[in-house]
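>>> just coords:
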């Protein structure tokens, strides 16, 4: 089963040096998962200030700068993985460096027929 691991943290929680170390450590986790056939995708995101939100209401698009909601922690990146079950996904999420400074939300991916494979 595929799981999306969403990494949330305060964008200012890490110094630039700590952030670079986090990227190196995250890349190693991704390499380990790839070796085990569990890696699908992973990427950090640019700061929330670069976000754009789109809402369509009554057939009209409303485009605004920034995220949809104000929160203390922002979505900072993700891992998309293959895991046998939730317990295995939890074990993988605990290895992600962002879990130490923020939160990793685990969501099973709903697989829908006729979507392109990834």
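Yes, it's here. What you see is a predicted model, and the numbers here were worked out from it, not measured in a lab.

>>> C-alpha only now, for contacts and for neighbours.
Noted.

>>> tell me, how many neighbours does residue 59 end up with?
7 (other CA atoms under 10 Å).

>>> For it, give its distance to residue 42.
33 Å (CA to CA, to the nearest Å).

>>> Of all residues in this protein, which one is nearest the centre?
residue 78 (1.7 Å; CA atoms, centre = their mean).

>>> got another, please set it beside the one above:
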């Protein structure tokens, strides 16, 4: 099996705002994650705090490290969350990405992990 990162992109303030919208949204997300579990593709996922909670660390070999508040770049959309899944191939990963888009209403970027030579732990 191959692993894929499904990145959820969202614009600031584009998520559900009322209690009813949040409840409906969470119901769709929970149902999707349960389906991923049953299918054996779910590895890990999470929602991120907003860009205002970002800290950037800059520097390199032999350089002093500098930390600054805020996102690395100014953009209209930020990564709001992600899933790491295992799928047979890109087509299977894209099918899961389509389900994520339907559940959350945000665009998804699908990117395969590159083999690093490290042994991946079973989950």
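Looks like it came in fine. Computed from a predicted model, the values in this text were never measured in an experiment.

>>> Quick check: TM-score for this pair?
The TM-score (TM-score structural alignment, normalised by the length of structure 1) is 0.86; 116 aligned residues with a CA RMSD of 1.8 Å.

>>> check which helix or strand covers the residue nearest to the centre of structure 1.
strand 74-82 (DSSP states H and E).

>>> So which bit of structure 2 is that strand matched to?
Per the alignment by TM-score structural alignment, strand 74-82 of structure 1 matches residues 78-86 in structure 2.

>>> what's the mean distance for that stretch versus structure 1?
Following the fit onto structure 1, the mean deviation recorded for stretch 78-86 of structure 2 is 0.4 Å by mean CA distance after the TM-score superposition for structure 1.

>>> Can you tell me what sits against that stretch?
1-12, 40-51, 93 (CA atoms under 8 Å, 6 or more residues apart in numbering).

>>> before we move on, what about stretch 21-40 of structure 1?
In contact with stretch 21-40 of structure 1 (CA under 8 Å, 6+ apart) are residues 42, 79-83, 95-98, 118.

>>> repeat for stretch 46-63 of structure 1
11, 64-68, 74-76.

>>> Apply 10 Å and report the result again.
11-12, 45, 64-69, 74-77 (CA atoms under 10 Å, 6 or more residues apart in numbering).

>>> So for the longest helix seen in structure 1, what gets flagged as buried?
The longest helix of structure 1 (DSSP state H) is helix 16-35. By neighbour count on 16 or more other CA atoms under 10 Å, the buried set for helix 16-35 of structure 1 is 19, 22-23, 25-26, 29-30, 33.

>>> on that earlier part again, could the contacts of stretch 21-40 of structure 1 go into JSON lines alongside neighbour count and distance to residue 112 of structure 1?
Formatted as JSON lines, the contacts of stretch 21-40 of structure 1 follow (neighbours: other CA atoms under 10 Å; distance: CA to CA, whole Å):
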{"residue": "42", "neighbour count": "17", "distance to residue 112 of structure 1": "21"}
{"residue": "79", "neighbour count": "24", "distance to residue 112 of structure 1": "19"}
{"residue": "80", "neighbour count": "21", "distance to residue 112 of structure 1": "16"}
{"residue": "81", "neighbour count": "24", "distance to residue 112 of structure 1": "17"}
{"residue": "82", "neighbour count": "21", "distance to residue 112 of structure 1": "16"}
{"residue": "83", "neighbour count": "19", "distance to residue 112 of structure 1": "18"}
{"residue": "95", "neighbour count": "13", "distance to residue 112 of structure 1": "29"}
{"residue": "96", "neighbour count": "23", "distance to residue 112 of structure 1": "27"}
{"residue": "97", "neighbour count": "20", "distance to residue 112 of structure 1": "31"}
{"residue": "98", "neighbour count": "25", "distance to residue 112 of structure 1": "29"}
{"residue": "118", "neighbour count": "5", "distance to residue 112 of structure 1": "12"}
